[in-house]
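Colleague: pasting a predicted model and its sequence here:
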Amino acid sequence: MKPDNREYYEKFDWERAKLDERLTEKINILVKSFPSDVIDVCDIGCGDGAITNKLNEHFDVVASDRSINALKFVETKKFCSSADNLPLKENSFDLIFSSEMIEHLPDDIFTNTIKEFKRVSSRYIYLTFPNDENVEKNFVKCPNCDFVFNKIYHLRNLNLKKIEKLFPEYEIIFQTPHGKLTKKYNKFFAKIKHTLVPSESWIPMRWTPDKRRSTMCPECNHSFEIPYKFNLLGFLIDSLNVIISPRIPYQQFVLLKKRNA
């Protein structure tokens, strides 16, 4: 598992990430599902604050991200920090919130981040993440150094069972899948495809449109547009996957409460 790349997040066009209808719907679900006794919230890995700024209308929110560029758009109290080493006291906040962040973390940072969430939260931890995602589905190969990686830097699969194992001292008090129905990708098919099909035929245009085909290699920092060239074998493998794999909502929301808290 390759460590993530800080430069990628500093170069990311955060100004482009606007509050759209789907994100507004997500925020509405979040606000309605927050426990009634929550007053203060710490949003870890807040990005540009699109969610943070709205949550701050309902709660006393402090935001954290390691990207200085992203924090420029955050309108709440904020600080720059890596999630695995938070400059906060134990039990500092009623609720720790983190949306679409933990799937990006390398193993060592991931493990320490979970520990930090538990340390800083006095009662609740609220997570959203890709719902049982097969990260291999969105593998690309760098044309400069041949390094293979997930195009949006997702490093791990997460689901409810894994969350329960990560947080045995917590109970799930709310969970719901949410978002656009997305076709899962069979791991065996993905392995065959990435072995036998040229890398320029891995990501069809129907999966990722032109405006979202930019990425940067975490190995050599080479920025490039993800190419696509039709390949019959790749097309057949994708078609078989359509037949056998289900569609599921893209995201999973999980609200955890500390036992005996």
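Modeller: Everything's here; your move. Residues are numbered from 1 along each chain as shown.
Colleague: C-alpha from now on. contacts and neighbour counts both.
Modeller: OK.
Colleague: what are the contacting residues of stretch 23-36?
Modeller: Residues outside stretch 23-36 that contact it (CA atoms under 8 Å, 6 or more residues apart in numbering) are 51, 54-55, 58, 174, 178.
Colleague: which strands and helices lie in contact with the strand of greatest length in the chain?
Modeller: Longest strand in the chain by number of residues, with DSSP state E as the criterion: strand 170-183. Counting contacts by 3 or more CA pairs under 8 Å, 6 or more residues apart in numbering; DSSP states H and E, strand 170-183 packs against helix 21-33, helix 160-166, strand 247-258.
Colleague: tell me the buried residues in it?
Modeller: 170, 172, 175, 177-179, 183 (16 or more other CA atoms under 10 Å).
Colleague: which members of the contacts of stretch 23-36 are the farthest-apart pair?
Modeller: Maximum pairwise distance among the contacts of stretch 23-36 (CA to CA): 21.5 Å, between 58 and 178.
Colleague: helices along this protein, start to end?
Modeller: Counting by DSSP state H, the chain has helices at residues 6-11, 21-33, 50-55, 68-71, 107-120, 160-166, 187-196, 232-244.
Colleague: what's the closest of these to residue 40?
Modeller: So among the helices of the chain, helix 50-55 is nearest, using CA to CA, at 10.4 Å.
Colleague: for the closest one, which helices and strands make contact with it?
Modeller: Going by 3+ CA pairs under 8 Å, 6+ apart, helix 50-55 lies up against helix 21-33, strand 60-65.
Colleague: and the ones you listed: which comes nearest residue 8?
Modeller: Nearest to residue 8, of the helices and strands packed on helix 50-55 and by CA to CA, is strand 60-65 at 13.7 Å.
Colleague: take this one as well and set it beside the first:
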Amino acid sequence: MRSRTNLAAAYREADRIDEAVSLGKQVVADSERYLGDLHPETWRARSDLAASYLKAEQTAEAVALLEQVASDAQHLLGDDHVDTWHARAALSAAYRAAGSIKEALTLGERVAADSGSLLGDYHPDTWRARSSLAASYLKAGRHADAINGLKQVGIRSEQLLGDLHPYTLRSRAALALALQEVGQAEEASKLEEQVLAAMAQTHGDRHASTLRACYDLLAPYGEAGRAGEGMTLLERFTADSERLLSDYARTREGHDVVSHSRR
């Protein structure tokens, strides 16, 4: 069953959502039949299916599954078990995706508070929990709480992972968005500039992540009265991407010609 769970996850990562959901349902049904409702593999299968439901925007189905997993983990393992903590963290994120912000905040604050004692302040899952809570704060319009939380996550990430680590860059991008929402366009622009420079350094100008960072910079530039600079950057990176796609198309065309000639 574990191999099929892994395959369903691979389908989900490849955006083959219908296949991920279909296979996930089969795995859950088989797990419940052969292992029972309270077996850890059944919980894992339900959580994985919930992740596929979320990607398919079937949030009600995801929430129902994760509520069941969290309840079972609490009753069987207790409040202070790390698996119960993980189940609650996933459920809080699902509540937010479903628009149940009050529930997301209530559970998210509990998860973030428990993360220090269960995992430690420097554990990556602690940072993820606090980032998730910040996202819920943003949804609830509590921008100051969100910004403070994201700043703390960013500091921890830089200290342990470095300036160029993907998690550090994601934290900066999230903080930039929060700052932009409260009208701090210059501060948001500076953070997005850091993200863009790091992406270009790590991946090169032509990488999709670099282009995405360039697009993310346009909005704060516009709000800061720097729209011209944003368009110049966009033209540069778009031109690079178009050249890359053109090169790929020519390579692919040549490959197809060779393939057909061999038939």
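Modeller: Okay, I see it. None of the values given here were measured: they were computed from a predicted structure.
Colleague: TM-score of the superposition?
Modeller: Remark: TM-score between the superposed chains equals 0.27 [TM-score structural alignment, normalised by the length of the first structure]; 133 aligned residues with a CA RMSD of 6.7 Å.
Colleague: closest one of the contacts of stretch 23-36 of the first structure to residue 68 of the first structure?
Modeller: Looking across the contacts of stretch 23-36 of the first structure and measuring by CA to CA, the closest to residue 68 of the first structure is residue 51, at 17.1 Å.
Colleague: now the closest one: how far from residue 140 of the first structure?
Modeller: Distance of residue 51 of the first structure to residue 140 of the first structure, computed by CA to CA, to the nearest Å: 29 Å.
Colleague: of those two, who's got more company?
Modeller: Set residue 51 of the first structure next to residue 140 and count neighbours by other CA atoms under 10 Å: residue 140 wins out with 24 against 19.
Colleague: was I right to think that one contacts residue 148?
Modeller: Yes. Applying CA atoms under 8 Å as the test, residue 140 of the first structure and residue 148 come out as touching, 5.6 Å apart.
Colleague: contacting residues for residue 231 of the second structure?
Modeller: So residue 231 of the second structure contacts residue 218 (CA under 8 Å, 6+ apart).
Colleague: mind telling me what element it is part of?
Modeller: helix 227-261 (DSSP states H and E).
Colleague: list the buried ones in that helix?
Modeller: Buried residues in helix 227-261 of the second structure (16+ other CA under 10 Å): 227, 230-231, 233-234, 237-238, 240-241.
Colleague: so can I have CSV of these showing distance to residue 51 of the second structure?
Modeller: CSV is the format used below for the buried residues of helix 227-261 of the second structure (distance: CA to CA, whole Å):
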residue, distance to residue 51 of the second structure
227, 38
230, 36
231, 37
233, 36
234, 34
237, 33
238, 33
240, 35
241, 32
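Colleague: show me which of these is closest to residue 135 of the second structure.
Modeller: residue 230 (26.2 Å).
Colleague: touching, that closest one and residue 222? I think so.
Modeller: Yes. Counting by CA under 8 Å, residue 222 is a contact partner of residue 230 of the second structure at 7.4 Å.
Colleague: for residue 10 of the second structure, give its distance to residue 32 of the second structure.
Modeller: Taken as CA to CA, the span from residue 10 of the second structure to residue 32 of the second structure is 22 Å.
Colleague: and these two? Which one has more around it.
Modeller: Neighbour totals were compared for residue 10 of the second structure and residue 32, and residue 32 leads with 18 against 15 (other CA under 10 Å).
Colleague: point me to the helix or strand that includes that one.
Modeller: helix 17-34.
Colleague: helices or strands up against that helix?
Modeller: Right, helix 17-34 of the second structure is packed against helix 2-13, helix 40-55 by 3+ CA pairs under 8 Å, 6+ apart.
Colleague: so after the longest one, what's the next helix or strand?
Modeller: What it means is helix 40-55 of the second structure. Taking DSSP H and E, what comes next after helix 40-55 of the second structure is helix 59-77.
Colleague: got the contact list for that next one?
Modeller: 38, 43, 46-47, 49-51, 53-54, 83-84, 87-88, 90-91, 94-95, 97-98.
Colleague: which strands and helices sit next to the next helix or strand after that helix?
Modeller: Going down the chain from helix 59-77 of the second structure, the next helix or strand is helix 82-97, by DSSP H and E. Under the contact criterion of 3+ CA pairs under 8 Å, 6+ apart, helix 82-97 of the second structure touches helix 59-77, helix 101-118, helix 124-139.
Colleague: give me that answer again for 10 Å
Modeller: On a contact count with 3 or more CA pairs under 10 Å, 6 or more residues apart in numbering; DSSP states H and E, helix 82-97 of the second structure meets helix 40-55, helix 59-77, helix 101-118, helix 124-139.
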